[in-house]
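Peer 1: coordinates only, sequence not included:
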């Protein structure tokens, strides 16, 4: 069986449960031969993540360590533990986003300062924080990936504060791609269509929107997590060496449609 990522070391942030896009990507990278270390958000998710990782077989079972991206000390400790196992890394997935429930229920203009700052800290600044610590471990260059959404450039009525946050995230991708390019590090965002994850179900009217996207997309269907994993696998491989600073849509064509 072909193992295009054999010998590659990957860090994955953002696995919460079996529906997570990050989990689909982690599985694809593992099956392609990558060695994985997972960063999970606190003790609450520890057992869930460990149970999922137990499903992955192979000579090098994935490792998992806590990494609260709002805590600089935990980020530093995570990368200290990473260095104990990996002398260098080749791939990093940032699949982290959060907005307080209140911010998703109010009008956007009613967003509080506290909720705005918390959303941007976790959903955007965390990419910078992880990239900064990871930079020294990308001694042979490599690929950093994050996840965005179409609400970054068009208004999705119930997406609220997350739209501006994803817009900022995509801008951060471009600036990181520019600054890290001299070190051979590529930075890209994947922008999937709506996927039936646990987090997405928290958005009002999501089920209706899911059906609408399927009916209007050129391919007449919704995106699956496995579709995103396939794109993430390509961007982790050397064949994607000339792609950086991009937001790549994986939405069955929905984003190209006008009225």
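Peer 2: Sure thing, it's come through. Keep in mind that this is a model prediction, so the values were computed, not measured.
Peer 1: contacts, neighbours, all on C-alpha from now
Peer 2: OK.
Peer 1: what kind of secondary structure is residue 143 in?
Peer 2: Recorded secondary structure, residue 143: strand (DSSP: H, G, I helix; E, B strand; the rest coil).
Peer 1: how many residues are close by it?
Peer 2: Residues near residue 143, counting by other Cα atoms under 10 Å, number 26.
Peer 1: my guess is it contacts residue 91, does it?
Peer 2: Yes: here residue 143 reaches residue 91: they are 4.9 Å apart, a contact under Cα atoms under 8 Å.
Peer 1: so what sits against both of those two?
Peer 2: Taking Cα atoms under 8 Å, 6 or more residues apart in numbering as the contact rule, residue 143 and residue 91 both touch residue 236.
Peer 1: for the stretch 151-259 of the chain, which segments count as helices?
Peer 2: Taking DSSP state H, counting those that start in this stretch, the helices of the stretch 151-259 of the chain run over residues 162-180, 206-216, 225-236.
Peer 1: what about residue 9, how many neighbours?
Peer 2: Residue 9 has 23 neighbours, counted by other Cα under 10 Å.
Peer 1: isn't residue 189 right up against residue 152?
Peer 2: No: at 11.6 Å, residue 189 does not count as touching residue 152 under the criterion of Cα under 8 Å.
Peer 1: what about the helix or strand encompassing residue 82, distance to the chain center?
Peer 2: Using DSSP states H and E, residue 82 sits within helix 72-85. Centroid separation for helix 72-85 versus its chain: 19 Å, with Cα atoms, centre = their mean, to the nearest Å.
Peer 1: A further structure is provided below for comparison with the first:
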């Protein structure tokens, strides 16, 4: 007889940042659905809502929220609160899978990227607002809709200490996201048992990553650098997120769960070193 190992059946989770069927958020939502967990989807625009509604089915709850605008965040939180009141069930979890880098505004050319020290204030602050502060805003706005033992999971990156030039100022933003998880965990501990953790995957093949200048080359290198010489799959990152959402991870709080197939241990792999030496 099958058992509900994840203990998510019958619960409700809000997944914010669903873009398309390649996104981490979508894979998380699908795994939650398979676990008999109800998913509330949050997307950026009405056009995206129509797209996700087709993927999720006509009965799915798909809400629109562009987190760059405070009034839309407030509306989303009000809609979720109304849903909780209607169903008599608070959120068991929140997934924050929202990231946007305003690369184009750095030098005025699509795909162009200036050195980090030339990052514009406008680009940096806009990216921070959407990709990091939105977590704080959503957590605060949804605090009364979250169950006392709810789990909040944000999607980060495997390392923010490696200066990947083509990733530009997004890594410092993700570092701020990681730190925000810790501070939110401490802040919420004053009145609840809500947990805040992050999934930190290596390079993934998603639609969002395709917009990063030079990403394909970095992806191919990362694949070679993993211990298995196979890139991390989006499904693997999603599975880690679902574990963190579940009561099975109840002992984890203010943590980053790295999912990189061992890449961070393997930069001096003999084949990689030989390729550089032979080229030189």
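Peer 2: Here it is on my side, so go on. Keep in mind that this is a model prediction, so the values were computed, not measured.
Peer 1: how about the helices of the stretch 151-259 of structure 1 in TSV, adding mean neighbour count and distance to residue 7 of structure 1?
Peer 2: Formatted as TSV, the helices of the stretch 151-259 of structure 1 follow (neighbours: other Cα atoms under 10 Å; distance: least, Cα to Cα, whole Å):
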stretch	mean neighbour count	distance to residue 7 of structure 1
helix 162-180	20	23
helix 206-216	16	38
helix 225-236	20	12
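Peer 1: what residues in structure 2 pair up with the helix holding residue 82 of structure 1?
Peer 2: On the basis of TM-score structural alignment, helix 72-85 of structure 1 is assigned to residues 70-83 in structure 2.
Peer 1: just to revisit the earlier point, quick one: the helices of the stretch 151-259 of structure 1 as CSV, columns for distance to residue 20 of structure 1 too.
Peer 2: Shown next, in CSV, are those (distance: least, Cα to Cα, whole Å):
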stretch, distance to residue 20 of structure 1
helix 162-180, 18
helix 206-216, 16
helix 225-236, 8
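Peer 1: residue 41 of structure 1 is nearest to which of those helices?
Peer 2: Closest approach to residue 41 of structure 1 among the helices of the stretch 151-259 of structure 1 (Cα to Cα): helix 162-180, 19.4 Å.
Peer 1: what does the closest one rub up against?
Peer 2: By Cα under 8 Å, 6+ apart, the residues outside helix 162-180 of structure 1 that reach it are 98-99, 119-120, 123-124, 128, 148-149, 151-153, 155-156, 185-189, 244-247.
Peer 1: ok, 7 Å please
Peer 2: Helix 162-180 of structure 1 is contacted by residues 99, 120, 123-124, 148-149, 151-153, 186-189, 244-245, 247 when judged by Cα atoms under 7 Å, 6 or more residues apart in numbering.
Peer 1: quick one: it aligns where in structure 2?
Peer 2: Taking TM-score structural alignment, helix 162-180 of structure 1 hits residues 170-188 over in structure 2.
Peer 1: the matching stretch vs structure 1, average distance?
Peer 2: For stretch 170-188 of structure 2, the mean deviation from structure 1 after alignment is 0.8 Å (mean Cα distance after the TM-score superposition for structure 1).
Peer 1: and that stretch, how far from the chain's centre?
Peer 2: 12 Å.
Peer 1: closest one to residue 28 of structure 1 among the helices of the stretch 151-259 of structure 1?
Peer 2: Proximity to residue 28 of structure 1, assessed across those by Cα to Cα, is greatest for helix 225-236 (6.1 Å).
Peer 1: equivalent range in structure 2 for that closest one?
Peer 2: Under TM-score structural alignment, the match for helix 225-236 of structure 1 is residues 234-245.
Peer 1: what's the mean distance for the matching stretch versus structure 1?
Peer 2: Following superposition, stretch 234-245 of structure 2 is found to deviate from structure 1 by 1.1 Å on average (mean Cα distance after the TM-score superposition for structure 1).
Peer 1: hmm, who's touching that stretch?
Peer 2: 24, 27-28, 32, 93, 151-153, 199, 201, 204, 249, 259.
Peer 1: count of neighbours near the nearest residue to residue 66 of structure 2 once chain neighbours are set aside?
Peer 2: Counting by Cα to Cα, 6 or more residues apart in numbering, residue 66 of structure 2 lies nearest to residue 44, which is 4.6 Å off, once chain neighbours are set aside. By the criterion of other Cα under 10 Å, residue 44 of structure 2 has 19 neighbours.
Peer 1: can you map out the strands along structure 2?
Peer 2: With DSSP state E as the criterion, structure 2 has strands at 12-16, 38-43, 61-64, 91-96, 146-155, 195-201, 256-259.
Peer 1: what's the spacing between the last one and its chain's center?
Peer 2: Averaging C-alpha coordinates over strand 256-259 of structure 2 and over its chain gives two centres that are 12 Å apart (Cα atoms, centre = their mean).
Peer 1: residue 144 of structure 1 matches what in structure 2?
Peer 2: When structure 2 is aligned by TM-score structural alignment, residue 144 of structure 1 is paired with residue 152.
Peer 1: mind listing what that match touches?
Peer 2: Residue 152 of structure 2 sits next to 93-95, 195-197, 245 when contact means Cα under 7 Å, 6+ apart.
Peer 1: which among those gets closest to residue 19 of structure 2?
Peer 2: Using Cα to Cα as the measure, the one of the contacts of residue 152 of structure 2 that approaches residue 19 of structure 2 most closely is residue 95, at 13.2 Å.
Peer 1: alright, I will stop here.
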